[in-house]
Structures are given as structure tokens and as C-alpha cells.
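**Student:** for reference, the sequence and a predicted model appear below.
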Amino acid sequence: MGQATFASHLNIENHQAIITREVDGGTQTICLPLPVVMTTDLRLNEPRYTSLPNIIKAKKKPIEQKALSDLCVDTRARLTVLNIEEPQSRQPGIKVANVVELVSALKKTSCI
């Protein structure tokens, strides 16, 4: 299943999603076969505000439930976690006000 992030424009043509997204220095257009998982940018669309009668109609509509097997999705794990470690603890840093204090601190730690 394809994925795209920060989509700012979307077209669906011939069972493919044509997604445009903004990247550093311009835009990028990618074409992915459906189904696609994507995240969107705020510029993709303007929100629609639902009227009260439509909200009431929606509450009365039945919700179709599907089994995972109906979606034809491979649910096997593709990654295996081998190990999880906490980062090594280290000494807290110090703040220096000027270059003289910086040089002094570096000399104390034998960095220079």
C-alpha cells in the first residue's frame, strides 16, 4: 500500500492517486496505485460545515462493518524489533557567557 505525506492537491484517475505536495524549493507530484494512506496539508481543502438536518440523517444511517479479511491487506509484521535500549546518561552541559569562559571550560576538560 502506498503512502504520501503533506498532500496539498489530490486527483484520482484510473485507479491511481496523483498527489502533489510542497517540498523545499517547489512541489513534488507522485502517482500511487490505490489504496493509499496519506496525510494532508491544511491547503488541501476547505472544511464543509454540515447542516443540522444532515447531522440527524447521518445518525440514523447504518454503519457498514467489514472484517479485516475483506480489505485484502497483508497484516503480517514487516519489521522485527531486536532490542530497545535507553540512551546513555551523560553529564549536564554548562552555559558560558563569553569566549573567555568557554576557553577556560574547555581547558578544564582537556579538550584544548
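**Tutor:** All right, it came through fine.

**Student:** going forward, measure contacts between C-alpha atoms and count neighbours the same way
**Tutor:** Fine.

**Student:** which SS class is Ser104?
**Tutor:** For Ser104, the assignment made with DSSP: H, G, I helix; E, B strand; the rest coil gives helix.

**Student:** count of residues packed around it?
**Tutor:** Ser104 has 13 neighbouring residues, counting by other Cα atoms under 10 Å.

**Student:** give me the number of residues near Asn54?
**Tutor:** Using other Cα under 10 Å, Asn54 is surrounded by 10 other residues.

**Student:** what about it, distance to Gly2?
**Tutor:** Spatial separation of Asn54 from Gly2 under the definition Cα to Cα, to the nearest Å is 33 Å.

**Student:** Leu102 now?
**Tutor:** Between Leu102 and Gly2 the computed distance is 50 Å (Cα to Cα).

**Student:** Ile18 belongs to a strand?
**Tutor:** Yes: with three-state DSSP as the criterion, Ile18 is located in a strand.

**Student:** isn't it up against Leu32?
**Tutor:** Yes: counting by Cα atoms under 8 Å, Ile18 touches Leu32, with 6.6 Å between them.

**Student:** overlap in contacts of these two?
**Tutor:** With contacts defined as Cα atoms under 8 Å, 6 or more residues apart in numbering, no residue is adjacent to both Ile18 and Leu32.

**Student:** got another, please set it beside the one above:
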Amino acid sequence: AVVGYALAEDAIGLARFREKYAPLMTAEADKIAFDVASKPASGSSAEFAQIAKMAASVDTLDGFLREMKARFPDAMAKPAAESASGEHTAATLPEIAGLRRVGATR
């Protein structure tokens, strides 16, 4: 978020972000990176570019999915279903009562 605020030159967003998260940056490396990334008009510095590149490389979706799987193990994907011919197929969503399927034509 702070990288986005800096790139957008959003001084109010940066100030709010610094106010909220600066006290949490206790490790020296975190504090330095946070200070560089959250300074107004820092979007053009080489240090900022390095921090932005590092932030972009973090796979937040993967982390989110790992956490959700750990928190809700019963909600894991259902095993493949068996078709009428005995073949295993991917599970499909159940039909919705009263919904009519419409095909597209040219």
C-alpha cells in the first residue's frame, strides 16, 4: 500500500500510513525500508525502486490460500466425481433451481 501511495504522490495516504505503521517497524532493516518507501516523493529514488520490486515479488495470494486452508480444512476441494460412464470428472457446481441456461449465438 505504501508503495502505491508513494507512486501516486498521495501525501495524505502516506502520512496516515506512517502514523499507523511506523511504530510497528522496530527491526533496523524494516525501519530503514519503511522510511524510504513511505517518504513523499520517494518514487524516483533507486532505493525506493528496489523496495517496490521486492514488494511486488511477494506472493500474497499464495499466503492467503495457505492461511485459509489451515483455518478451514473442511472446505477443501471435493474429490473428482465419477461420470455415468465410470470415468472420473472434475466436480461441478450444483444446479440452481429455477435458473434457465441460455446459450449465446452469433
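**Tutor:** Sure, I can see it. Worth saying up front: this structure is predicted, and the values here are computed from it rather than measured.

**Student:** any idea what the TM-score is?
**Tutor:** The TM-score (TM-score structural alignment, normalised by the length of structure 2) is 0.23; 51 aligned residues with a Cα RMSD of 5.3 Å.

**Student:** now do the buried residues in stretch 23-32 of structure 1.
**Tutor:** Residues of stretch 23-32 of structure 1 classed as buried: 31-32 (neighbour count, 16 or more other Cα atoms under 10 Å).

**Student:** now stretch 46-64 of structure 2
**Tutor:** For stretch 46-64 of structure 2, a neighbour-count test (16+ other Cα under 10 Å) marks 48-49, 51-52 as buried.

**Student:** next: stretch 16-23 of structure 2.
**Tutor:** Within stretch 16-23 of structure 2, the residues that qualify as buried by neighbour count (16+ other Cα under 10 Å) are Arg18.

**Student:** packing partners of the strand or helix carrying Ala33 of structure 2?
**Tutor:** With secondary structure defined by DSSP states H and E, Ala33 of structure 2 is part of helix 28-37. When contacts are defined as 3 or more Cα pairs under 8 Å, 6 or more residues apart in numbering; DSSP states H and E, helix 28-37 of structure 2 packs onto helix 2-7, helix 46-57.

**Student:** which one of these lies closest to Ala15 of structure 2?
**Tutor:** Ala15 of structure 2 lies closest, by Cα to Cα, to one member of the helices and strands packed on helix 28-37 of structure 2: helix 2-7, at 9.6 Å.

**Student:** which other helices and strands contact that closest one?
**Tutor:** Against helix 2-7 of structure 2 (3+ Cα pairs under 8 Å, 6+ apart) you get helix 11-21, helix 28-37.

**Student:** Glu67 of structure 2: which of these is closest?
**Tutor:** helix 11-21 (22.6 Å).

**Student:** what about Thr39 of structure 1, which SS state?
**Tutor:** Going by three-state DSSP, the secondary structure assigned to Thr39 of structure 1 is strand.

**Student:** what's the distance between it and Gln3 of structure 1?
**Tutor:** Taking Cα to Cα as the measure, Thr39 of structure 1 and Gln3 of structure 1 are separated by 8 Å.

**Student:** now do the contacts for Leu10 of structure 1.
**Tutor:** Taking Cα under 8 Å, 6+ apart as the test, what Leu10 of structure 1 contacts is 17-20, 44.

**Student:** and if you look at Thr60 of structure 2?
**Tutor:** Contacts here follow Cα under 8 Å, 6+ apart; on that basis Thr60 of structure 2 touches nothing.
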